[in-house]
Structures are given as C-alpha cells and as structure tokens.
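Trainee: no sequence on this one, just coordinates:
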C-alpha cells in the first residue's frame, strides 16, 4: 500500500537531509591480466576504485548506490561526486528524474 500522506500536489515533503560520499580502493589479492596487458596497452588490474553514496531523507528513508572504476578515474569520479553532493540537500527525494537532469547539466 502506498503512503500518500507525504505528498502535497505534485511535490513530496520528503527532502534529502544527508548525503555521504565514500571512496574505497579495493586491493585485489592477485593482479588480473589479459591480452591488452601483454601488448602493453594496459597495466595489470591490481585494485578497483569504488564510489559509494548513501542518501537519507527527512523521513529516515535511506538509499545506497555505487559505481566503480578499473585502473584509472576513481579519484576523479570521487571528486566530481563530492562537488555535486551538496546540491542534493533539501531537494525532493522522490523527484529522481529532475535531480538526475540537474546533476547532468551541472557537470556538462
């Protein structure tokens, strides 16, 4: 059953209250190589950079998402997420499409 008590017109009263951005560097026990490593195009994969995001809204609902980078880009991905995170605060947590577009155009 849906709870519509938090909806006023087209806008929800659920506001994003907290955003946590985390960067995790997962070291692999054994490096992974493929044909691109043998040809010199890539270095062996010895770690995976994981970007983790936790969002909590004003009603205590919690969401979690993650992304990852192989070899390069993890630090840049984390820096970009840290720059975007504050713009989510006090936004309607149910208006995902609008927030996605807002973040995309801020990064364009």
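Mentor: Yep, that arrived. Small disclaimer: the values here were computed from a predicted structure and weren't measured.
Trainee: contacts and neighbour counts: CA atoms only from here.
Mentor: Will do.
Trainee: So which residues of the protein form helices?
Mentor: Secondary structure of the chain (DSSP state H): helices located at 35-38, 74-84, 96-106.
Trainee: Give me whichever of those helices is most buried.
Mentor: Comparing the helices of the chain by mean neighbour count (mean count of other C-alpha atoms under 10 Å), helix 74-84 ranks first with a mean of 16.
Trainee: try this one side by side with the last:
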C-alpha cells in the first residue's frame, strides 16, 4: 500500500489523491472530450487528459505496430476538431457528439538497448 501511495504522489497532480478520495475532479474532466472506444489489447492508453475542449492521448501498441480505430465521445456536435497524429488531419463530430479517428501505432525503440 505504501508503494502505491508513493507512486500516486510521483505521477499524480497536486491534491490528486485527496480529490480521488473525496470524488471531486475538475469540471473540465466531467464535460470535456473523452476516449470512449479503444480496441482492448491492441492499444494501451498511457494518458488520456482533457482540458474541457481538447483531448491529449498517449498511446502504445499492445501487439506490435498496427492501425487502430478510436472512438471519441463528448464532442460538440457538428464541430470539426484537429486530430494531430491521426491518419486524417481532422474529425467532425456527429449529432450525438461522437467521432472516429484512426491512428498508426508504432513500437518506440530504446536507443540504449543492447
């Protein structure tokens, strides 16, 4: 348990553990775009953070390099979003506020690997 708390303090934001216990999160996290669909085991989500209007993702391949389709939710209907790093440079949200993007995931190699 102590190791888990230590890890949370190193990789969490200030007061993150307190907010987790109290079930309080920033309003942007409750209303901003989210990653709704990601193929399990094909893509590993290392980071998914919203600021209320944009979504920042850090993705890793689960089973080697591949192209994956990701579903985004809580978008503003009919709005065009820039999709940096995706196959298509933009995505347009549909009427329910959802969009699909495709991303090529590649394995990052460690330069010091021997």
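Mentor: Looks like it came in fine. What you see is a predicted model; the values in this text were computed from it and never measured.
Trainee: Overlay them and tell me the TM-score.
Mentor: For these two chains in superposition, a TM-score of 0.23 is obtained (TM-score structural alignment, normalised by the length of structure 1); 44 aligned residues with a C-alpha RMSD of 4.4 Å.
Trainee: buried set for the strand ranked longest in structure 1?
Mentor: If you go by DSSP state E, structure 1 has its longest strand at strand 16-32. Under the neighbour-count criterion of 16 or more other C-alpha atoms under 10 Å, strand 16-32 of structure 1 has 16-19, 21, 23 buried.
Trainee: can you give me the angle it makes with helix 74-84?
Mentor: Orientation check (axes from the mean of the first three to the mean of the last three C-alpha atoms, to 10 degrees): strand 16-32 of structure 1 against helix 74-84 gives 180 degrees.
Trainee: hmm, back to that, wait, which of the helices of structure 1 is closest to residue 56 of structure 1?
Mentor: Smallest distance to residue 56 of structure 1 across those (C-alpha to C-alpha): 13.8 Å, for helix 96-106.
Trainee: hang on, the earlier thing: switch the helices of structure 1 over to JSON lines; also include distance to residue 29 of structure 1.
Mentor: Putting the helices of structure 1 into JSON lines (distance: least, C-alpha to C-alpha, whole Å) gives the following:
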{"stretch": "helix 35-38", "distance to residue 29 of structure 1": "18"}
{"stretch": "helix 74-84", "distance to residue 29 of structure 1": "19"}
{"stretch": "helix 96-106", "distance to residue 29 of structure 1": "36"}
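Trainee: Out of those, flag the one nearest residue 66 of structure 1.
Mentor: Going by C-alpha to C-alpha, the one of the helices of structure 1 nearest residue 66 of structure 1 is helix 74-84, 10.9 Å.
Trainee: residues in contact with that closest one?
Mentor: Contact partners of helix 74-84 of structure 1, identified using C-alpha atoms under 8 Å, 6 or more residues apart in numbering, comprise 21-23, 49-51, 68, 103.
Trainee: try it again with 7 Å
Mentor: If you take C-alpha atoms under 7 Å, 6 or more residues apart in numbering as the criterion, helix 74-84 of structure 1 is touched by 21, 23, 49, 51, 103.
Trainee: With distance to residue 74 of structure 1 as added columns, please give the residues you listed in TSV.
Mentor: Converted to TSV, these look like this (distance: C-alpha to C-alpha, whole Å):
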residue	distance to residue 74 of structure 1
21	13
23	8
49	5
51	7
103	18
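Trainee: you'd agree residue 7 of structure 2 is in a helix?
Mentor: Yes - counting by DSSP: H, G, I helix; E, B strand; the rest coil, residue 7 of structure 2 falls inside a helix.
Trainee: If anything else comes up later, I'll come back, but that's it for now.
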